[in-house]
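S.K.: Next comes the sequence, and after it the predicted model I'd like to discuss.
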Amino acid sequence: MTSPRPAAFALPGDIATLTGGYIYDRRLVEALRAQGRAVRVIQLPDSFPTPDDRDMDAALDQLAALPPDLPVIIDGLAFGALDSRGLARVRAPIVALIHHPLAQESALPAGLADHLWRTERANLALARHVMVPSPHTRDMLIQRYDVPEDRITVVRPGTDRPICRTPATPGQPPLILSVGILHPRKGHDILIAALARLRDLDWQGVIVGTPWDRGHAAELQAQVGALEIGNRLRLAGQVPGEALQELYQRASIFVLATRYEGYGIVFDEALSHGLPIVSTRAGAVPGTVPPDAGILVAPDDPQALATALRGLLTDPQARAAKAAAAARAGALLPGWEEAARLASAVLEGLAP
């Protein structure tokens, strides 16, 4: 039996970083290796997507040194920001992995957003193939970035089944759980404002997420203090895997007030734990959260988010029905071996 073709996987910074995109990258590499494929991880400078000249040159030199018979998957956080002329020097067949286009990130200055749109569009024309986590991202690349549909493969994230296969065991008062990096795009400020509107109800809340930067994390903590809900809402920061699984098991509702998602791996986590979901109609969320398992509202609307949460908190039957629907959907989610199968087909389909 022929061994799978070796490949490289290039990404900025540490692949063990605990954010959705990095978790996707790490689990995909692990799954490809489990199928017998040798995968070399290349750590590019962690300053992407806004590297200085030295880091840009270092990244391009690393990629240009790859042999022409070694396919390389380049994570979109770096790929979309690489200098196009330098990227054209890379001899290795390039597969771009676009979690979501860089120009769609929240809180970007207009000039930077325009630069990233132009750069990523030019770089996508240089890629032999493109992998994306959702049909939403695929459609965006076709419509806004002129990528031919036959050069895109949707590789949906895999999902790990909870160690405990019993339904979630929520306690009292109900625990509202949110998981997402402390970044403006995740809308934690909207969630905090929404929870402040629910002071008359009995609940506890936890927001789990690695700080994007100290300033934004401090702003969120100050908002919690100013609204006087610090005794009920905890910004937990980065939480180890086992402790996070315990939070999922104890939770009654999962909520993420995101302003945009290219996929949103945490929604699959919530579904696999049988949790009803409250989120927004942003990006790929409507295609990820089944209608009977959640409630989606407009982004940047704390009152609408509060109304959705209030409905689930005050109607146990409705909450139980959505939890059951979430558990059914979660049981059908693919594992990482399926993601690796699709990625392998892409790699094997690249002509030498």
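M.R.: In hand now; what should we look at?
S.K.: from here on, contacts and neighbour counts on C-alpha atoms
M.R.: Fine.
S.K.: all strands for the stretch 1-150 of the chain, in order.
M.R.: Counting by DSSP state E, counting those that start in this stretch, the stretch 1-150 of the chain forms strands over residues 7-12, 39-44, 72-75, 94-97, 129-132, given from the N-terminal end onward.
S.K.: Can you name every helix or strand that the second one contacts?
M.R.: Packed against strand 39-44 by the contact rule (3 or more C-alpha pairs under 8 Å, 6 or more residues apart in numbering; DSSP states H and E) you find strand 7-12, helix 20-34, helix 53-64.
S.K.: Out of the ones you listed, which is the most enclosed?
M.R.: Between the helices and strands packed on strand 39-44, strand 7-12 has the highest mean count of neighbours, a mean of 22, where neighbours are mean count of other C-alpha atoms under 10 Å.
S.K.: Report the inter-axis angle for it versus helix 53-64.
M.R.: Using axes from the mean of the first three to the mean of the last three C-alpha atoms, to 10 degrees, the interaxial angle of strand 7-12 with respect to helix 53-64 works out to 170 degrees.
S.K.: What are the contacting residues of strand 7-12?
M.R.: Under the contact criterion C-alpha atoms under 8 Å, 6 or more residues apart in numbering, strand 7-12 has outside partners 29, 37-48, 70-75, 77-78, 347.
S.K.: Below is structure B, check it against A:
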Amino acid sequence: MTPPPVVEVHGRPRPSLETWYVVPAGIDDPARPSGGNRYDRRVLLGLEELGVPVHELRAGDLATELAAAPDGAVVVVDGLLAVAAPAAVVPAARRLRLVVLLHMPFSEADPTLARAERSVLTAAACVMTTSDWARDWVIRHHGLMPERAWVAAPGVDPAPPAEPSPAGARLLCLAAVTAGKGHDVLLTALETLVDLDWQLTCAGAVDVEPGFVAGLREHVQRSGLGDRVELTGPLADAEVAGALAATDLLVSASRHEAYGMAVSEALARAVPVVVTDVGGHPEAVGAGGVLVPPDDPDRLAAALRRWLTEPAERERLRSAAARRRTELLPWSATARRIAEVVDALNPVGPWPVSPVTTRPRTRP
């Protein structure tokens, strides 16, 4: 009989039991890229590299997928799926060692989801969040026991530094075009900067909220920004890398962020960021950029004007981003964190591990 694979956790080898990982059916759909899908895929690859045996299940009917796992199995479920199907998740949690991977607290942005989210999270054996902020939020708002809430922050891929332009005029917003991502606030801020040289590329899905996108396009034309603002639609991974390599500044007026993978992806290339002070954004930014209040186009415009008109400010932020680049953790660290959780739920008996991330929470 072939012995089970061995995973080394905390420097000590031990046999690993099989794990089930339930992901959205469209996890690899190039037309609908998302931070959550990229996170799931990178963690799955990382677990395989660590030798953790994982069964990937693509959810059609979540109840059916959960029924495929044997009693007592460790099952990781993408939080988007879990919160949408409490009737399937809560009963399954009675026979499975269920881990809900909560990419963001959905009820923070949509309070109507609070009851469903609370029932799922409190039924789970463990909840994984992507930031200290998100962990604290679910503990406070859902009464989650702290020892059952963990953090596995997103990693980054190594990338060469972007080559900045002298004027810093190339701006990039990397997000689905939705109200929650605050593109309307960003355009309002940029309307006050028409006396300056800049170009904005908005890269992200444009079919999630068609009405909002239509209003945004009308806003662009009405304000005379048609030759300065481009909505590209979703980009493939290679195209995202190219866009980041060719930008000077990442901007985001997002109203809700559990972490902000676009921020860390920019900083991995030493690209500075000007983003809103919401959710887990400060953890992603560290000292590598500027935080501004959400829904405040005047403060956002002021930060962008300083960037565009003051060479010393551009140099300061570029130096800060270059330092932050050296602090970011790779995806292998994220996968190892998930492996620790799987190991802790292993019925053979867990090794003692801390439920709190080792990444410090910093502000610029």
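M.R.: Thanks, I have the structure now. All values derive from a computational prediction rather than experimental measurement.
S.K.: How alike are these chains, TM-score-wise?
M.R.: The TM-score (TM-score structural alignment, normalised by the length of structure 1) is 0.89; 330 aligned residues with a C-alpha RMSD of 1.8 Å.
S.K.: sorry, back to before: from the contacts of strand 7-12 of structure 1, which would you call buried?
M.R.: Among these, those classed as buried by 16 or more other C-alpha atoms under 10 Å are 29, 37-39, 41-42, 44-46, 48, 70-75, 77-78, 347.
S.K.: Show me what residue 64 of structure 1 aligns to in structure 2.
M.R.: Under the alignment defined by TM-score structural alignment, residue 64 of structure 1 is paired with residue 67 of structure 2.
S.K.: Look up how far residue 296 of structure 1 lies from the closest residue in space to residue 263 of structure 1 that isn't next to it in sequence.
M.R.: Setting aside the residues directly before and after it, residue 263 of structure 1 is nearest to residue 284 in space (C-alpha to C-alpha, 6 or more residues apart in numbering), at 5.2 Å. Computed as C-alpha to C-alpha, to the nearest Å, the residue 284 of structure 1 to residue 296 of structure 1 distance reads 12 Å.
S.K.: returning to that earlier point: now the helices and strands packed on strand 39-44 of structure 1 in CSV, with distance to residue 160 of structure 1?
M.R.: Conversion of these to CSV gives the following (distance: least, C-alpha to C-alpha, whole Å):
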stretch, distance to residue 160 of structure 1
strand 7-12, 22
helix 20-34, 10
helix 53-64, 32
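S.K.: Looking at those, spot the one closest to residue 310 of structure 1.
M.R.: Of all those, helix 20-34 sits nearest to residue 310 of structure 1, with 27.8 Å by C-alpha to C-alpha.
S.K.: quick one: the strands in the stretch 201-350 of structure 1?
M.R.: Remark: strands of the stretch 201-350 of structure 1, listed N- to C-terminal, are 204-208, 233-237, 253-255, 277-280, 294-297; assignment by DSSP E, counting those that start in this stretch.
S.K.: can you list those in a markdown table and add distance to residue 116 of structure 1?
M.R.: Supplementary listing: these in a markdown table, determined by distance: least, C-alpha to C-alpha, whole Å:
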| stretch | distance to residue 116 of structure 1 |
| --- | --- |
| strand 204-208 | 29 |
| strand 233-237 | 29 |
| strand 253-255 | 30 |
| strand 277-280 | 25 |
| strand 294-297 | 29 |
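S.K.: Save the ones you listed as a markdown table, and put in mean neighbour count and distance to residue 316 of structure 1 too.
M.R.: As requested, the strands of the stretch 201-350 of structure 1 are exported to a markdown table (neighbours: other C-alpha atoms under 10 Å; distance: least, C-alpha to C-alpha, whole Å):
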| stretch | mean neighbour count | distance to residue 316 of structure 1 |
| --- | --- | --- |
| strand 204-208 | 21 | 16 |
| strand 233-237 | 18 | 21 |
| strand 253-255 | 27 | 11 |
| strand 277-280 | 28 | 14 |
| strand 294-297 | 22 | 14 |
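S.K.: Out of these, flag the one nearest residue 23 of structure 1.
M.R.: Nearest of those to residue 23 of structure 1, taken as C-alpha to C-alpha: strand 204-208 at 15.0 Å.
S.K.: Done for today, thanks.
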